[in-house]
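Asks: Build me a structure from this.
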Amino acid sequence: MIDKTSLWIVIVLLGLGSFGLRFVFTGLIGDRPLPAWLLRHLRYTAVAVLPGLVAPLVVWPAATGGTLDAPRMAAALVTLIAGYLLRNVIVAILLGAVTLYGGLALMGQM
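Replies: Just a heads-up that it's a prediction; the model follows:
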């Protein structure tokens, strides 16, 4: 366990760091146009972050004790294929959700 003083120091420092990162974009350069090269790179932020958030939930799901299972892998595969072919994020997510819950229901895990 961490003592309360260390915990609050960590919380305050993380809060200051988070505020500092946001302030750089909104406070310092918020009213100026960004260069084209930076805007081009910022377009890929979601594409870079989303797989990092989703991959652990597919590969090491807490619901199965960290082991791979077919419904989650199938849902991830359906979502990837639907997103690639249809170019529609909402439809891809919905198809992946239907696949996941359908697979869990078929395997008796719901």
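
Asks: switch to C-alpha atoms for all contacts and neighbour counts from now on
Replies: Will do.

Asks: Name all residues that make contact with residue 9.
Replies: Not one residue lies near residue 9 by CA atoms under 8 Å, 6 or more residues apart in numbering.

Asks: Name the SS class of it, please.
Replies: What DSSP: H, G, I helix; E, B strand; the rest coil gives for residue 9 is helix.

Asks: quick one: it from residue 21, how far?
Replies: Note on residue 9: its distance to residue 21, by CA to CA, to the nearest Å, is 18 Å.

Asks: now swap in residue 102 and tell me
Replies: 41 Å.

Asks: So these two - more neighbours on which side?
Replies: Applying other CA atoms under 10 Å to residue 102 and residue 21 shows that residue 102 carries more neighbours, namely 15 against 11.

Asks: Nearest residue to that one in space, please, no chain neighbours.
Replies: residue 71 (8.0 Å; CA to CA, 6 or more residues apart in numbering).

Asks: So that neighbour sits against residue 100, correct?
Replies: Yes: counting by CA atoms under 8 Å, residue 71 does reach residue 100; the two are 5.3 Å apart.

Asks: all helices of the chain, in order?
Replies: 4-23, 36-42, 45-59, 70-86, 89-106 (DSSP state H).

Asks: Next, the structure of the following sequence, for comparison with the previous one:
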Amino acid sequence: MNSDLALWGVFLAVGVGTFALRLCFIEIHGRWRIPSLLSRSLRYVPASVLAALVLPAVVYPAGHGEFVLNNPQMPAAIIAAGVAWFTRSTLLTLGVGMAALWAFKYLVASV
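Replies: The predicted model follows:
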């Protein structure tokens, strides 16, 4: 019984803390002026978070802790990055990247 009460207390504290953190940014947003340098640098946060999420899955497939040379995801990712760099088209990048991945997986499986 005591551990259940402590667990609910932790849930309540985390919920109140999360609400307070989000509320303070909403309340401060109208009152403070964000410096232009910080505002420009915050534009790169989504891309860097996406890269931090995708890169380990590409470099270490299936959660392996070592670098694998016959990994078909790496050349496909390099080709997709090149397409993204030159065309700036999300749909074309996804299409070419998936086609390259399937082609490299077929080549690795057939060898």
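
Asks: burial of the residue nearest to residue 66 of structure 2 when sequence neighbours are not counted, as a residue count?
Replies: Spatial nearest neighbour of residue 66 of structure 2, excluding adjacent residues (CA to CA, 6+ apart): residue 60 at 6.6 Å. Residue 60 of structure 2 is flanked by 16 other residues according to other CA under 10 Å.

Asks: Next, work out how far apart residue 60 of structure 2 and residue 110 of structure 2 are.
Replies: According to CA to CA, residue 60 of structure 2 and residue 110 of structure 2 sit 21 Å apart.

Asks: With residue 46 of structure 2 instead?
Replies: Separation of residue 46 of structure 2 from residue 110 of structure 2 (CA to CA): 38 Å.

Asks: Residue 93 of structure 2 now?
Replies: 25 Å.

Asks: Looking at the two, which is more packed in?
Replies: residue 93 (21 against 7).

Asks: Need the counterpart of that one in structure 1.
Replies: Residue correspondence to structure 1 (TM-score structural alignment): residue 93 of structure 2 is matched to residue 92.

Asks: circling back: do I have it right that the residue nearest to residue 66 of structure 2 meets residue 70?
Replies: No: applying CA under 8 Å as the test, residue 60 of structure 2 and residue 70 come out as separate, 11.3 Å apart.

Asks: Based on its surroundings, how many neighbours for the aligned partner of residue 45 of structure 1 in structure 2?
Replies: Following TM-score structural alignment, the counterpart assigned to residue 45 of structure 1 within structure 2 is residue 45. By other CA under 10 Å, 11 other residues sit near residue 45 of structure 2.

Asks: cool, residue 78 of structure 1 as well?
Replies: 20.

Asks: And residue 72 of structure 1, by the same measure?
Replies: Neighbour number of residue 72 of structure 1 under other CA under 10 Å is 22.

Asks: just residue 81 of structure 1 next, same as before
Replies: The burial count for residue 81 of structure 1: 15, using other CA under 10 Å.

Asks: mind checking how far it is from residue 27 of structure 1?
Replies: Noted for residue 81 of structure 1: a distance of 40 Å to residue 27 of structure 1, by CA to CA.

Asks: Over to residue 104 of structure 1?
Replies: Distance from residue 104 of structure 1 to residue 27 of structure 1, counting by CA to CA: 47 Å.

Asks: cool, and residue 5 of structure 1?
Replies: Distance from residue 5 of structure 1 to residue 27 of structure 1, by CA to CA: 31 Å.
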